[in-house]
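**Q** model this:
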Amino acid sequence: MLIGIDASRAVAARPTGIETYSRQLIQALLALDSSHQFRLYFRTAPPADVFPGADARPISFPRLWTHARLSWEMARRPPDALFVPAHVLPLVHPRASLVTIHDLGYLHFPQSHPWRQRLHLDLSTRWSARAAAHLLADSEATKADLATHYGTPLAKITVAYPGYDETLAPVRDPAAIEAVKARYAIRGDYFLYLGTLQPRKNLARLVAAFASLQLVPTLVLAGKRGWLYDALFTQARRLGLEGRVLFPGYVPEKDKA
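**A** Below you'll find the model as predicted:
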């Protein structure tokens, strides 16, 4: 069987959660001892060292890549099945299509998303939930949300919990630890949050709780700035937490472990 995979998110220059999920899941699939063939679709040519030896198909297009360019590819040269690791199924797709839905947080916390982003997520996820042959969900909560809000039959959803990154492990070298801390101006012990800075991550509550504590380590909120992040910086200043709450920005893979 020829299985196509939307690998467009797997080669992001600064990967976050969904991009890491996509990359590592594709790498694991390619490593299987399987009779299936895999074809990977990209917006641009991927780095040679990411998926070496893979059947990579860069298909560039300026806008609406998923619904326009990927759909056109599906119409002209369809694989037997298509897997989309993140929410959005192209308008044209094989009957055997599988999509991962990570969460429906935009329905529970609409105030935490810009309205354009909320509308896009709602429409694209609703479409994928209806049109895909089967869905993967990251949790039982997401499975229940799909059934409740979009009427997706429970039998159509399989919960597959995300794995862990095998490249991350405790660092035992004190000098290496101190070098990374110095690079981000971190002194002593610290609490760490690592992820995109967005209201939906509930970071405002974390900062408020941290402000109530005395004589505790530094709080490091590491990650790229997402939508509506300004309120978090304002809150930290208002609570007088300059120097106690650090925002080092995006952390590259080499500094995570």
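**Q** C-alpha only now, for contacts and for neighbours.
**A** Fine.
**Q** and residue 24, how many residues sit next to it?
**A** 16 (other CA atoms under 10 Å).
**Q** actually residue 146, not the one I typed
**A** Neighbour count for residue 146, taken as other CA under 10 Å: 23.
**Q** tell me where this protein has helices.
**A** Along the chain, the stretches classed as helices by DSSP state H are 17-31, 71-76, 105-108, 115-131, 140-150, 174-183, 203-211, 230-238.
**Q** now for the ones you listed, which one comes closest to residue 95?
**A** helix 115-131 (8.8 Å; CA to CA).
**Q** before we go on, could you also do this sequence so I can check it against the first one:
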Amino acid sequence: MQIALNARILQAPRTGIGHYLAELVNALGHQPGVELSLFHGWGWSANLPEAAMPGYSRISPVLRQIPGAYQARRWLEQRRFDQGRARTIDLYHEPSLWPLAFKGPTIVTLHDLTHVHYPLTQPAARLKEIERRLEQGVKQASLILTDSQFIADEAQAYFGLGPERFVVAPLGMAARFHPRSDESLQPVLQAHGVEPRGYFLCVGTLEPRKNLTLALRAHAELPEPVRQQFPLLVVGMAGWKAQQLNDELRKGLASGHVCLLGYLPDEQVAQLMAGARALIFPSIYEGFGLPVLEAMASGTPVILTRRSAMPEVAGAAGNYFEPEDLHDLCNVMTRLVDDQTHWQVCREAGLQQAKLFSWDRCATLTARAYRQALGG
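**A** Now for the predicted structure:
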């Protein structure tokens, strides 16, 4: 099977969808009969590009102000797609938002419906294009891949499609997420002034739906000696309306018990994940929640809400709290500090839960969807 994958998103700093695509491409390389061609917006390649660092923008701020900039870029991409290797492929897989036009079978990965629930997370012009093109693309797709059953159910209701059009292919975790010895973690942890299992960790783009404000407030409610012994480290780049977090962040940073680390290289994130007392993932909407899986695979207990797809990922290994309940989150954090037996049980449960997920499994289900769409 000659498969075209739209890999343009890999030119941007890698967050959830970028990591999904990079890992999927690598895993599909081990699937028999699958040959990939990666379209990067202006041409084709057989190799993954290097990940960009923050500050990269696929459309410059100046171009965003030009009427029709998104449509013009889209038209140019479509032309490059049509003029290139698209003529020789059997199936086109669009892994992010809306697909380019293709006369053959098309598969779309729908990670979530964030643009429906949180439309202001997108620039206005981009949102308009999503709303104009996504529904048409989804309805024309031979099959729609989703990361979770929750999103499959939500998309069926929203688009009015039957369950036979959907294939759930849960995500996996990269090999860098695994338990590590305290000794191996020391260089990175010392650079950030923390000890193994001596800090809480938040990972994710800084934006309102991630609910980071609640984590900051809960940490601030802990007794002073606990905050001093277990500071809160925040990893992620600024997203939509990150300024809403300013007051809470300013208070935490001023206290010396919160450290904002920004966007870090993948290996550093993996080491911080393996060394944390717990991952706090207070998000109120996720199509999967990849950091939850990565933390469990690293031997780190997870604190999260029972919202959207996240219970599918954490299962019984999760330490759940109500997303609006400050004291509930405080209690969960306190128990993971005070009760070593409970902490160890959560660690072991998470390691077992993580074994249910892998990129090989995701690639196998994806390749099976390719064959199904091609009539195999």
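**Q** need the helices of structure 1 in JSON lines (columns: distance to residue 197 of structure 1).
**A** Below are the helices of structure 1 laid out as JSON lines (distance: least, CA to CA, whole Å):
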{"stretch": "helix 17-31", "distance to residue 197 of structure 1": "12"}
{"stretch": "helix 71-76", "distance to residue 197 of structure 1": "32"}
{"stretch": "helix 105-108", "distance to residue 197 of structure 1": "15"}
{"stretch": "helix 115-131", "distance to residue 197 of structure 1": "16"}
{"stretch": "helix 140-150", "distance to residue 197 of structure 1": "22"}
{"stretch": "helix 174-183", "distance to residue 197 of structure 1": "20"}
{"stretch": "helix 203-211", "distance to residue 197 of structure 1": "8"}
{"stretch": "helix 230-238", "distance to residue 197 of structure 1": "8"}
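**Q** wait, which of those helices is closest to residue 4 of structure 1?
**A** Among the helices of structure 1, helix 71-76 comes nearest to residue 4 of structure 1, with 9.2 Å by CA to CA.
**Q** contact partners of the closest one?
**A** Helix 71-76 of structure 1 is contacted from outside by 90, 91, 92, 93, 94, using CA atoms under 8 Å, 6 or more residues apart in numbering.
**Q** one step back: select, out of the helices of structure 1, the one closest to residue 165 of structure 1.
**A** Counting by CA to CA, and looking across all of those, nearest comes helix 17-31 at 7.9 Å.
**Q** what about that closest one, how far off from structure 2?
**A** For helix 17-31 of structure 1, the mean deviation from structure 2 after alignment is 0.9 Å (mean CA distance after the TM-score superposition for structure 1).
**Q** buried stuff in that helix?
**A** For helix 17-31 of structure 1, burial by neighbour count (16 or more other CA atoms under 10 Å) applies to 19, 20, 21, 22, 23, 24, 25, 26, 27, 30.
**Q** one more: stretch 177-187 of structure 1?
**A** 181, 186.
**Q** swap in stretch 187-202 of structure 1?
**A** Applying 16+ other CA under 10 Å to stretch 187-202 of structure 1 flags 190, 195, 196, 197, 198, 199, 200 as buried.
**Q** mind listing the strands for the stretch 151-257 of structure 1?
**A** 157-159, 190-194, 218-222, 245-249 (DSSP state E, counting those that start in this stretch).
**Q** for residue 63 of structure 1, which of the ones you listed is the nearest?
**A** Nearest to residue 63 of structure 1 among the strands of the stretch 151-257 of structure 1 is strand 245-249; the distance by CA to CA comes to 28.2 Å.
**Q** what's the mean deviation for the closest one versus structure 2?
**A** Mean for strand 245-249 of structure 1 is 1.0 Å (mean CA distance after the TM-score superposition for structure 1).
**Q** for that strand, which helices and strands make contact with it?
**A** If contacts are counted by 3 or more CA pairs under 8 Å, 6 or more residues apart in numbering; DSSP states H and E, strand 245-249 of structure 1 sits against strand 218-222.
**Q** what's the distance between the strand it packs on and the middle of its chain?
**A** Its chain's average C-alpha position is 21 Å from that of strand 218-222 of structure 1, according to CA atoms, centre = their mean, to the nearest Å.
**Q** for stretch 268-275 of structure 2, same thing?
**A** Relative to its parent chain, stretch 268-275 of structure 2 has a centroid offset of 16 Å by CA atoms, centre = their mean.
**Q** which positions within that stretch qualify as buried?
**A** Buried residues in stretch 268-275 of structure 2 (16+ other CA under 10 Å): 269, 270, 271, 272, 273, 274, 275.
**Q** what are the contacting residues of stretch 215-228 of structure 2?
**A** With CA under 8 Å, 6+ apart, stretch 215-228 of structure 2 has contacts from 232, 248, 249, 252, 257, 280, 282, 326, 327, 329, 330, 334.
**Q** show me which of the residues you listed is closest to residue 164 of structure 2.
**A** Out of the contacts of stretch 215-228 of structure 2, the member with the shortest distance to residue 164 of structure 2 (by CA to CA) is residue 282, at 32.5 Å.
**Q** what is the neighbour count of residue 314 of structure 2?
**A** There are 26 residues near residue 314 of structure 2, going by other CA under 10 Å.
**Q** so it touches residue 353, yeah?
**A** Yes. Between residue 314 of structure 2 and residue 353 there is a contact at 6.9 Å, judged by CA atoms under 8 Å.
**Q** picking that back up, tell me which two in the buried residues of stretch 187-202 of structure 1 are the farthest apart.
**A** The widest separation within the buried residues of stretch 187-202 of structure 1 (CA to CA) is 22.8 Å, between 190 and 200.
**Q** one step back: among the helices of structure 1, which is nearest residue 166 of structure 1?
**A** helix 17-31 (9.6 Å).
**Q** quick one: the closest one aligns where in structure 2?
**A** Mapped onto structure 2 using TM-score structural alignment, helix 17-31 of structure 1 spans residues 16-30.
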